[in-house]
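[1] After the sequence you'll find the predicted model.
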Amino acid sequence: MHSSPRPKPAILVVDAHELSRALLTEALATRLDAVDVIGLASPDAWRADATVVARLAIFCMPAQAGAAAAERWTREHPDGGTSEPAVPLLLLCEEDDARAECRALAAGFKGLISSEASLELLVAAARVIMAGGIYFPQLVSAAAPLVAAQDAGAPIDTGAPRRADAAAVTDAPSPAGTPALTARETLVLAELRRGHSNKVIARALNMSENTAKMHVRRILAKLRVRNRTEAAVLVNTPRQ
């Protein structure tokens, strides 16, 4: 008996504009020779094919339209065409601020990249997402002042009543721009960025290890990432 050929991995490029879709499809195909690149005029044009497994879908559209399209796509395409996990989505749009990234993240995208970014950056982001990572370069960029201050050992102004130790940092909403993270969670996220364990985080921020674990769980849930590594990748992704 001959075994069935393995499905070929593919990247889907969803763009309503024929010319830009054709150009992007061709450009990605020259740089990602291990996968097929398939252009689609709309998300509805994709039909599951047993010979192809979609590893990534790139939606080229405004952030608001992308959010609606992603929700519909996830509902209609729970997997990649076989028994594979759901297809990760990358949004390519003009908006590239933290607000747009929060909207994309809430809609289920694994990344957002500006339409003004270089092709090399798009390819890199695609590879990160296909490998199971996420790409939101601006989502926590406003947290940089807090992170830098802590790196330097400087006092951090969170708007809370001043106390001598890190435990004084309250759970008031952080000015950091990260979605719904409190000031203390922002500090914990900064420790995750360095790869620190819960025990090290607890010692650095003068809290119990159980409290550190609680904050880590909340951070992962709020950022909609699966583990500490994804959270660290999100923070460490440089702005472009």
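    All right, it came through fine. Please read all numbers here as calculations on a predicted model, not as lab measurements.
[2] For the rest of this, base every contact and every neighbour count on C-alpha atoms.
    OK.
[3] all helices for the chain, in order.
    18-31, 63-76, 98-107, 119-130, 144-151, 183-193, 198-204, 209-223, 228-236 (DSSP state H).
[4] who does the shortest one touch, helix- and strand-wise?
    Just to be clear, that refers to helix 198-204. When contacts are defined as 3 or more C-alpha pairs under 8 Å, 6 or more residues apart in numbering; DSSP states H and E, helix 198-204 packs onto helix 183-193, helix 209-223.
[5] list the helices and strands the shortest one packs on?
    In terms of contacts (3+ C-alpha pairs under 8 Å, 6+ apart), helix 183-193 is packed against helix 144-151, helix 198-204, helix 209-223, helix 228-236.
[6] That helix versus helix 209-223: what angle between them?
    Relative orientation of helix 183-193 and helix 209-223, computed by axes from the mean of the first three to the mean of the last three C-alpha atoms, to 10 degrees: 90 degrees.
[7] chain center to helix 183-193: distance?
    17 Å (C-alpha atoms, centre = their mean, to the nearest Å).
[8] now the angle from that helix to helix 144-151?
    If you take the same axes, to 10 degrees, helix 183-193 sits at 70 degrees to helix 144-151.
[9] What's the local residue count around the residue lying closest to residue 96 once chain neighbours are set aside?
    Residue nearest to residue 96 in three dimensions, not counting chain neighbours: residue 114, with 5.4 Å by C-alpha to C-alpha, 6 or more residues apart in numbering. Neighbourhood size, residue 114 [other C-alpha atoms under 10 Å]: 17.
[10] Could you verify my assumption that residue 114 touches residue 100?
    No - if you go by C-alpha atoms under 8 Å, residue 114 and residue 100 don't touch, sitting 10.4 Å apart.
[11] packing partners for the longest strand seen in the chain?
    Longest strand in the chain, counting residues (DSSP state E): strand 52-60. Contact here means 3+ C-alpha pairs under 8 Å, 6+ apart; on that basis strand 52-60 packs against strand 8-14, strand 89-93, helix 119-130.
[12] Mind checking the helices and strands packed on helix 198-204 for the one nearest to residue 199?
    Residue 199 lies closest, by C-alpha to C-alpha, to one member of those: helix 209-223, at 5.5 Å.
[13] can you pull the buried residues of that closest one?
    Within helix 209-223, the residues that count as buried by 16 or more other C-alpha atoms under 10 Å are 209, 212, 213, 215, 216, 219, 220, 223.
[14] elements contacting that helix?
    By 3+ C-alpha pairs under 8 Å, 6+ apart, helix 209-223 packs against helix 183-193, helix 198-204, helix 228-236.
[15] Just name the most buried of the helices and strands packed on strand 52-60.
    strand 89-93 (a mean of 27; mean count of other C-alpha atoms under 10 Å).
[16] any idea how far that strand is from the chain center?
    On C-alpha atoms, centre = their mean, the centre of strand 89-93 falls 10 Å from the chain's centre.
[17] Take the helices and strands packed on helix 198-204 and lay them out in TSV including distance to residue 120.
    What follows is the helices and strands packed on helix 198-204, written out as TSV (distance: least, C-alpha to C-alpha, whole Å):
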stretch	distance to residue 120
helix 183-193	25
helix 209-223	26
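[18] let's bring in a second one:
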Amino acid sequence: MYILLTGPAGLFREGVEALLRGFAQDAEVLASNCLTTNWPNDRKPDCVVMDGDCLRRASDELEAARRHTRTTPVIVLLSDAQRQHVDDLLAAGVSGCVEKSASSELLFSALRLAFAGGVYLPRSLVAASLHEPLAAAGVDAAQGLPYPNPHLHLTPRQIEVLALLARGRSNKMIARHLDVAEATVKTHLTTIFKALNVSSRGEASAVAARMERIRDAQVDKAINGHVTVGRLLANMQSHRFRSGEVLFRKGDASGELFYIEKGTVRLSELGIDMGAGTVLGEIGLFSPGYRRTSTAVCKTDCEMRTVSAADAIRLYYQEPEFALYLIQLIASRLQADKSRPA
């Protein structure tokens, strides 16, 4: 696991760097003074941990974070977790804000939650935003999170908006994902905030994390094939392939999967043609020995987005819809192969 730590050099950064090396057995940590639009050494990290106190003074660093959050979880460390600043960071897509006064275990919890696709909020901020003590009815004192009203009514579209908000998506990203105007998203959020009796994105995310309907909406979307995989992979690199070009051969080591944007690919041993909007190469990422199970040849000129094995696994954890999509896809293809005449 490769973690990029950014912030000014000094005792604090050295201390956090030492902690992060203990997060995972194989954790590799690279420290850098700041975050830029290009990764250090052109190597993409599995996660970014930032000194958030620098972000107020460096708008270009915040813009770099906003650019990277779509495909890489970003955790921000803050001395003072003020509501507006945290909301701005959540709107930029960060996966969590952790106070510098927190324990190492809380930092590790935030990292694990980020890798699982969740959003971590500072406990003090969530607690302070409530209008009643943590031990009062309707609040989980151990977690500092409000319980949603079981009789709360939200429309299916509002559930979708809230689910995306809870995963740190900005209004613009939500609008793009749902194919609606950004103004429509703002209108939905105004209604949602009123219904939840909250006043910020952070509070709304805290409530959403406890709502079964949020999770059910994502599961239903994936199971019923409504996941727009192209949008999930929009930031992945696109390549062109010529007709007759071999993408991979049966038995080759599997290091990536492909999303076909244009053209047709033929799986030779199976005699199957796959067209635009199709994912292929996914079985090899999970098969014993990580080997290709068939040969893929471009039947026509093709345009495809390629997703490395590391990015595919990361998306699997970060995007619940993508994970269920892959599981359903692999199961259906294995079933089809099993039913094929010998």
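    Yep, it's here. A quick note: this is a predicted structure, and the numbers were derived from the prediction, not measured.
[19] picking up where we left off before, with respect to residue 87 of the first structure, which of the helices and strands packed on helix 198-204 of the first structure lies nearest?
    For those, the distance to residue 87 of the first structure is smallest for helix 209-223, at 19.0 Å, taking C-alpha to C-alpha.
[20] if we can go back for a sec, ok, the buried residues of helix 209-223 of the first structure vs residue 68 of the first structure, which is closest?
    Among the buried residues of helix 209-223 of the first structure, residue 223 lies closest to residue 68 of the first structure (C-alpha to C-alpha), at 19.4 Å.
[21] Could you check how far the closest one is from residue 106 of the first structure?
    Distance, residue 223 of the first structure to residue 106 of the first structure, using C-alpha to C-alpha, to the nearest Å: 9 Å.
[22] ok, now which ones touch the counterpart of residue 11 of the first structure in the second structure?
    In the second structure, the residue paired with residue 11 of the first structure is residue 3, using TM-score structural alignment. For residue 3 of the second structure, the contact set (C-alpha atoms under 8 Å, 6 or more residues apart in numbering) comprises 20, 27, 28, 29, 30, 45, 46, 47, 48, 49.
[23] how about 6 Å then?
    Counting by C-alpha atoms under 6 Å, 6 or more residues apart in numbering, residue 3 of the second structure touches 29, 45, 46, 47, 48.
[24] Trace the second one over to the first structure, please.
    Aligned counterpart of residue 45 of the second structure in the first structure: residue 54 (TM-score structural alignment).
[25] Am I right that its match is in contact with residue 35?
    No - between residue 54 of the first structure and residue 35 there is no contact under C-alpha atoms under 6 Å: 9.3 Å.
[26] Look at these two and report which has more neighbours.
    Set residue 54 of the first structure next to residue 35 and count neighbours by other C-alpha under 10 Å: residue 54 wins out with 28 against 17.
[27] Distance check, the more buried one against residue 38 of the first structure.
    Residue 54 of the first structure is 9 Å from residue 38 of the first structure, by C-alpha to C-alpha.
[28] Start and end of stretch 280-297 of the second structure, how far apart?
    11 Å.
[29] And stretch 127-146 of the first structure, by the same measure?
    One end of stretch 127-146 of the first structure to the other measures 30 Å (C-alpha to C-alpha).
[30] Just the buried positions in it, please.
    For stretch 127-146 of the first structure, a neighbour-count test (16+ other C-alpha under 10 Å) marks 127-130, 133-141, 143, 146 as buried.
[31] Out of the residues you listed, flag the one nearest to residue 62 of the first structure.
    Of all those, residue 136 has the smallest distance to residue 62 of the first structure: 15.9 Å, by C-alpha to C-alpha.
[32] Map that closest one onto the second structure.
    The alignment partner of residue 136 of the first structure in the second structure, by TM-score structural alignment, is residue 121.
[33] who's in contact with its match?
    Contacts for residue 121 of the second structure were tallied using C-alpha under 6 Å, 6+ apart; they are 96, 97.
[34] if you set the cut-off to 8 Å instead, what comes out?
    Counted by C-alpha under 8 Å, 6+ apart, residue 121 of the second structure has contacts 96, 97, 98, 202, 206.
[35] And residue 120 of the second structure, by the same measure?
    Residues near residue 120 of the second structure by C-alpha under 8 Å, 6+ apart: 95, 96, 97, 98, 110, 113, 114.
[36] Residue in the first structure paired with the fourth one?
    Just to be clear, that refers to residue 98 of the second structure. By TM-score structural alignment, residue 98 of the second structure lines up with residue 113.
[37] With adjacent residues omitted, what lies nearest to that match?
    Leaving aside its chain neighbours, residue 113 of the first structure sits nearest to residue 92 (5.1 Å; criterion: C-alpha to C-alpha, 6+ apart).
[38] Report the separation between the one you found and residue 137 of the first structure.
    To residue 137 of the first structure, residue 92 of the first structure is 13 Å away according to C-alpha to C-alpha.
[39] nearest to residue 19 of the first structure, of the helices and strands packed on helix 198-204 of the first structure?
    Among those, the nearest to residue 19 of the first structure by C-alpha to C-alpha is helix 209-223 (35.0 Å).
[40] residues in contact with that closest one?
    Contact with helix 209-223 of the first structure is made by 105, 179-181, 185, 188-189, 198-199, 201-202, 226-228, 231, as judged by C-alpha under 8 Å, 6+ apart.
[41] could you give the angle of it to helix 98-107?
    Helix 209-223 of the first structure runs at 90 degrees relative to helix 98-107, counting by the same axes, to 10 degrees.
[42] Now do the contacts for residue 21 of the second structure.
    Each residue near residue 21 of the second structure by C-alpha under 8 Å, 6+ apart is listed here: 27, 28, 29.
[43] Residue in the first structure paired with the first one?
    Think residue 27 of the second structure. By TM-score structural alignment, residue 27 of the second structure lines up with residue 35.
[44] and the gap between that match and residue 25 of the first structure?
    Distance, residue 35 of the first structure to residue 25 of the first structure, using C-alpha to C-alpha: 11 Å.
[45] now residue 52 of the first structure
    Distance, residue 52 of the first structure to residue 25 of the first structure, using C-alpha to C-alpha: 16 Å.
[46] And those two? Which one has more around it.
    Counted by other C-alpha under 10 Å, residue 52 of the first structure and residue 25 do not tie: residue 25 has more neighbours, with 21 against 18.
[47] Who wins on neighbours among the contacts of residue 3 of the second structure?
    Neighbour counts for these, by other C-alpha under 10 Å, peak at residue 48, which reaches 25 neighbours.
[48] Quick check, that one in contact with residue 71.
    No - between residue 48 of the second structure and residue 71 there is no contact under C-alpha under 8 Å: 11.0 Å.
[49] follow-up on the earlier one: find residues that contact each of residue 54 and residue 35 of the first structure.
    Jointly contacting residue 54 of the first structure and residue 35 under the rule C-alpha under 8 Å, 6+ apart are 9, 10, 11.
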